[in-house]
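In: What would the 3D arrangement of this be:
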Amino acid sequence: MNVYDEAHKLNQAIKESEEYKQYQAVKEKIKGNTQLEQTLNDFKTKQISMQAQQMMEGQMNQEAMAQIQQLSMVLMQDPLAAEYLQCEMRFSLMINDVYQILSEVIDLGLGGVLGGKQND
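Out: As a prediction, the model looks like this:
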């Protein structure tokens, strides 16, 4: 078994998944709707910023969280935006599951080198 061949098969399997196809289809529907694209990009930027801040500081900015929740409520009123967010979430969950599976080997065995528990 060639790891590179298997990685290409995984790539193809992801592209053939319903989650990916639906996500791509709804992204195409949004193209050209400049206002919706900008609102979704603003929403994502705020989400990422809040997550980064939470990781660095260990806590959430309540004001930023309120802004994201408010923007989310506005977006969910738009059927196309709601469909996009739902498809994006399903696709992200699938990718996260795949990443979790891969992360079992991505450790690179540094646990024993850095003084942690060594996996055999």
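In: rest of the way, CA atoms for contacts and neighbours
Out: Noted.
In: what's near enough to touch the residue nearest the centre of the chain?
Out: Among the residues of the chain, the one closest to the centroid is S92, at 4.1 Å (CA atoms, centre = their mean). Going by CA atoms under 8 Å, 6 or more residues apart in numbering, S92 touches no other residue.
In: May I ask you to confirm that E37 is in contact with E28?
Out: No - when contacts are counted by CA atoms under 8 Å, E37 is not listed as touching E28 (11.0 Å).
In: which one of those two has more residues nearby?
Out: Higher neighbour count among E37 and E28: E37, with 15 against 10, using other CA atoms under 10 Å.
In: From E83, how far out is the more buried one?
Out: 13 Å (CA to CA, to the nearest Å).
In: For the residue nearest to the centre of the chain, which three-state class applies?
Out: Using DSSP: H, G, I helix; E, B strand; the rest coil, the secondary structure recorded for S92 is helix.
In: before we go on, could you also do this sequence so I can check it against the first one:
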Amino acid sequence: QVGQTPWLAWLRYARVRWLALRGETALAQEVKAARTAAAERGLTGLVAQIDRFEQPDGPALTRREQEVLDLAAAGASAKEIAERLVIGERTVETHLANIYRKLGVRSRVELVAYLRDGRGGM
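Out: Modelled structure (predicted):
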């Protein structure tokens, strides 16, 4: 299928980027489909771009959720995270709630255990 019209591969790549920005949990399936479409068409550069979205060790977090997670894992309070990221404290709490939901934990203590046990792949 090398040489086929690349539009399908590029469309799938656009969907992967959109899902990643939204922090969608269906990202892994879309990454696989996009990678296959690009590889079948010989689009090696696009395959490399798609591979950046692959997250085999867990659910996709948004960039901001990852920043909040990193600071929370380092022991920063919600207030400290808010000050550091120049966002509201309530926004931090919302990000933490989303992180807990995506990782299947209920508290900071469980979050730290999740990361310590290596389930977070970090």
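In: tm score of chain vs chain?
Out: The TM-score (TM-score structural alignment, normalised by the length of structure 1) is 0.30; 46 aligned residues with a CA RMSD of 2.9 Å.
In: who touches the helix or strand containing V68 of structure 2?
Out: Using DSSP states H and E, V68 of structure 2 falls within helix 63-73. Contact partners of helix 63-73 of structure 2, identified using CA under 8 Å, 6+ apart, comprise L21, A78, I81, V92, H95, L96, N98, I99, R108, L111, V112, L115.
In: mind giving me TSV with the residues you listed and columns for secondary structure?
Out: Conversion of the contacts of helix 63-73 of structure 2 to TSV gives the following (three-state DSSP):
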residue	secondary structure
L21	helix
A78	helix
I81	helix
V92	helix
H95	helix
L96	helix
N98	helix
I99	helix
R108	helix
L111	helix
V112	helix
L115	helix
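In: if we can go back for a sec, flag every buried residue along the helix holding V68 of structure 2.
Out: Judged by neighbour count using 16 or more other CA atoms under 10 Å, the buried positions of helix 63-73 of structure 2 are E65, V68, L69, L71, A72, A73.
In: ok, now how distant is the third one from I81 of structure 2?
Out: The spacing between L69 of structure 2 and I81 of structure 2, counted by CA to CA, is 9 Å.
In: got it, and the second one?
Out: Counting by CA to CA, the gap from V68 of structure 2 to I81 of structure 2 is 7 Å.
In: Which residues are in contact with each of those two?
Out: Shared contacts of V68 of structure 2 and I81, defined by CA under 8 Å, 6+ apart, are found at V92.
In: nearest to A9 of structure 2, of the buried residues of helix 63-73 of structure 2?
Out: E65 (28.0 Å; CA to CA).
In: K79 of structure 2 versus the closest one, what's the distance?
Out: Here the criterion is CA to CA. By it, E65 of structure 2 lies 15 Å from K79 of structure 2.
In: what do you get for E89 of structure 2?
Out: When distances are taken as CA to CA, E89 of structure 2 and K79 of structure 2 turn out to be 6 Å apart.
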